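Student: Build me a model from this:
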Amino acid sequence: MNAPSHHSEQATGILYLAIGNTSLYREVETYLPAGTRLITLESGGEAEILAKIADCHIVVAGTIKLSRAMIQAAPALQLVVHQGVGYHDTLDVAALDERGIPIAITPDGTPTTVSEHAIMLMLTACRHTAFADKELRDGRYHVNALRLKSRTLSGSVVGIIGMGRIGKATAARLRGWGVTCLYTDPVPLSPDDEILLNARRVDLDTLLSASDIVSLHVPLTDQTRAMIDAPRLARMKAGSILVNTSRGPVVDESALIDALRIGHLGAAGLDVFEREPFSEGNPLAELPNTVLTPHIAAATRDTFKHKMSGVFNNIARHLEGLPLNNRVL
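Tutor: A predicted model of the protein is given here:
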């Protein structure tokens, strides 16, 4: 679909760099400022993007990476607004910087939604509910089989790697669950926030060896790529659980599969993967001790509305010559 709300060729072209259906595109169009038109994708192939981006002034970055080639093909590009916060691996920041094109992110709603999803994955992994659900649908009623495998979240030590917006939101939502919260981050929380969140800062190795559940909340950078590798997985407690709602390549997926297969890890709850989309035949899908979701931790209708409001409010500010909110470049 490519049905802009404003049909004038002189209107500011806004490319939505994600694949959606007609209903989603129509929802996005309701947020368009006056004098703008929405440019949408049908296949999301490189040739289509290169052709359509040539006519755009603003990119709303979503699930497709904005590459150097795309940026070079957009001579009129003025602004990139990311609909989320994880811009490090979804934008060619260096190419945008060379052109002097600003980047703004949109944290609106993300911490709440992603932290809820992280806790859902913790609970589902603890109780092996994905396995139990599949087995029940296939006619096998495991009323007692999971009693010695399932565990209770209450009383667990939860280690949070990355105490930014989403890490802090996760810690806040864990306060009522009766857990002990550890965290590691280059920047410590204030003493007041540590008390408020009942969280204690430790180094990464200590966190891995002491936690019953490890939850990842870091951006994908050169420093975090494959930070959870085979040696660090081996440091984790036997039977512990890994939850990842950040970025797939933060974890060495092959090493994770090995750790799950041999039973060193009790389970994993994963919303992100080393290669996306998730490919048919990925061994993670065959393991009974995994809970898998297709990168939807931030994907609720409530959060989408918050995000679109934030995205297009920033675009309106840009068009009016006002400073951007949440500018990162």
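
Student: Going by C-alpha atoms from here, please, whenever you check contacts or count neighbours.
Tutor: Will do.

Student: distance of residue 115 from residue 153?
Tutor: 15 Å (C-alpha to C-alpha, to the nearest Å).

Student: More neighbours: these two, which one.
Tutor: Using other C-alpha atoms under 10 Å, the more surrounded residue of residue 115 and residue 153 is residue 115, with 26 against 20.

Student: could you say which helix or strand contains the more buried one?
Tutor: Following DSSP states H and E, one finds residue 115 within helix 110-127.

Student: Name the surrounding residues that touch the strand or helix carrying residue 267.
Tutor: Assigned by DSSP H and E, residue 267 belongs to strand 265-270. Residues outside strand 265-270 that contact it (C-alpha atoms under 8 Å, 6 or more residues apart in numbering) are 121-122, 124-126, 236-245, 259-260, 289-293.

Student: related to what we said a few turns ago, who are the packing partners of the helix holding residue 115?
Tutor: Judged by 3 or more C-alpha pairs under 8 Å, 6 or more residues apart in numbering; DSSP states H and E, the packing partners of helix 110-127 are helix 165-174, strand 240-244, strand 265-270, strand 290-292.

Student: one more to put side by side:
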Amino acid sequence: MSRSKIFVTRRLPISLSPLEAVAEVVLWPERQPPPYEVLRRESQRCEGLLCLLTDRIDAALLQASPQLKVVSQMAVGYDNIDVKAATALKIPVGHTPGVLTEATADLTWALLMAAARRVVEGDRFTRSGQWTTWEPDLLLGPDVAGATLGIVGLGRIGQAVARRALGFDMRVLYTAPRPVDKALEQQIRAEYVDLSRVLREADFITLHVPLTTATHHLLGAAQFQQMKPTAVLINTARGAIVDQKALYEALQAGQLAGAALDVTEPEPTPLTEPLLSLPSVIVTPHIGSASRQAREKMAQIAIANLLAGLRDDPLPHCVNSEIYG
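Tutor: Below is the predicted model:
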């Protein structure tokens, strides 16, 4: 009896031995993701696919893969996967929620603090030989303690960010499709308001919503005009939530003071991106979940989802669990 075949689209931070014990594993060995043609060809031969956000899993690929029993993504988001097409084909789609919450909240705060205190600018200043004396007005930034933090999206990561704000005695405003329960609001000292009020009143605005048709370019020219000229935008969610052209123009016009982005549109950011020319902008290479513990746990969950799918068992973390109904 032939063994199942699995395609893993990138090296993982843990051993693949649990997969190798039950299936033939084909691992894409390169640093860059497999080209779409390779991904589609390998998927046609496989019963299991372990993929990343950088892999386009569209309807054409799924429909051309009659043996495919499970798609397991090593990420909490899945906007790169046509879940509707997978559901129609009764293919469960797995993801890795929860485990990257604290790591992403940590990076959100790292970016917020770095932008507020102009850490990256200071490092460049030192390395370029410009630091020649202590100066009273050198690289001044805003206070974080006591400032107003605006959170767009109060899911797991947004809540973790809000909890950290308690230590800085910040006023927290949040907007979401609906308010969380009052007990949680009191616990994290957060006030539910609309997006316009967040934009008008917050000193720091951080994004924690999924990318959907409703949130695509949620922040554009009109929204930047509402922000304080001293405000800083932080995005560790998805790049396309922000209209980057409008952000560049707003920064140039002084409609906000700075931005710190872990996600961009597209990814990776081309060196010709105008935002990269602005000293008030920090861009990191999508490292929100890049703690060792978080990435290892993500890989473990992705493998567990894949193994369950190969056994025809319900996935522990399934995006489209309605297929089991």
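
Student: Show the contacting residues for residue 106 of the second structure.
Tutor: By C-alpha under 8 Å, 6+ apart, residue 106 of the second structure lies in contact with residue 161.

Student: Give the aligned equivalent of it in the first structure.
Tutor: Alignment note (TM-score structural alignment): residue 106 of the second structure maps to residue 116 of the first structure.

Student: Same question for residue 155 of the second structure.
Tutor: Checking TM-score structural alignment: residue 155 of the second structure goes with residue 164.

Student: Please name the residues that touch its match.
Tutor: By C-alpha under 8 Å, 6+ apart, the neighbours of residue 164 of the first structure are 217-218.

Student: Could you measure from it over to residue 134 of the first structure?
Tutor: For residue 164 of the first structure relative to residue 134 of the first structure (C-alpha to C-alpha), the value is 35 Å.

Student: With residue 172 of the first structure instead?
Tutor: Distance, residue 172 of the first structure to residue 134 of the first structure, by C-alpha to C-alpha: 32 Å.

Student: These two - which one has more neighbours?
Tutor: residue 172 (18 against 12).

Student: Need the nearest residue in space to that one, chain neighbours excluded.
Tutor: Using C-alpha to C-alpha, 6 or more residues apart in numbering and skipping the chain neighbours, the partner closest in space to residue 172 of the first structure is residue 197 (5.6 Å).

Student: which residues does the equivalent of that neighbour over in the second structure contact?
Tutor: Using TM-score structural alignment as the criterion, residue 197 of the first structure maps onto residue 188 of the second structure. With contact set as C-alpha under 8 Å, 6+ apart, residue 188 of the second structure has these partners: 159, 162-163, 166.

Student: next one: residue 306 of the second structure
Tutor: Listed by C-alpha under 8 Å, 6+ apart, the contact partners of residue 306 of the second structure are 48-50, 70-72, 94, 315.

Student: Same list (these) but as a markdown table, adding distance to residue 174 of the second structure and secondary structure.
Tutor: Formatted as a markdown table, these follow (distance: C-alpha to C-alpha, whole Å; DSSP: H, G, I helix; E, B strand; the rest coil):
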| residue | distance to residue 174 of the second structure | secondary structure |
| --- | --- | --- |
| 48 | 40 | strand |
| 49 | 37 | strand |
| 50 | 35 | strand |
| 70 | 37 | strand |
| 71 | 34 | strand |
| 72 | 32 | strand |
| 94 | 29 | strand |
| 315 | 33 | coil |
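
Student: Pull up the gap between the aligned partner of residue 101 of the first structure in the second structure and residue 212 of the second structure, please.
Tutor: Structural alignment (TM-score structural alignment) places residue 101 of the first structure against residue 91 in the second structure. Going from residue 91 of the second structure to residue 212 of the second structure by C-alpha to C-alpha gives 21 Å.

Student: And those two? Which one has more around it.
Tutor: Each of residue 91 of the second structure and residue 212 has its neighbours counted (other C-alpha under 10 Å); residue 91 has more, 20 against 13.

Student: hey, where'd the helices end up in the stretch 151-300 of the second structure?
Tutor: Taking DSSP state H, counting those that start in this stretch as the criterion, the stretch 151-300 of the second structure contains helices spanning 156-165, 182-188, 195-201, 221-226, 244-252, 292-310.

Student: Residue 82 of the second structure is nearest to which of these?
Tutor: Judged by C-alpha to C-alpha, the one of the helices of the stretch 151-300 of the second structure that comes nearest to residue 82 of the second structure is helix 292-310, at 17.5 Å.

Student: With the first structure overlaid, how far apart is the closest one on average?
Tutor: Here the mean offset of helix 292-310 of the second structure against the first structure after fitting is 1.8 Å, by mean C-alpha distance after the TM-score superposition for the first structure.

Student: How many residues are close by the aligned residue in the first structure for residue 242 of the second structure?
Tutor: Matched by TM-score structural alignment, residue 242 of the second structure corresponds to residue 251 in the first structure. Residue 251 of the first structure sits with 25 neighbouring residues when counted by other C-alpha under 10 Å.

Student: same thing with residue 90 of the first structure?
Tutor: Residue 90 of the first structure has 17 neighbouring residues, counting by other C-alpha under 10 Å.

Student: list the contacts for the residue nearest to it when sequence neighbours are not counted?
Tutor: Using C-alpha to C-alpha, 6+ apart and skipping the chain neighbours, the partner closest in space to residue 90 of the first structure is residue 65 (4.4 Å). By C-alpha under 8 Å, 6+ apart, residue 65 of the first structure lies in contact with 89-92.
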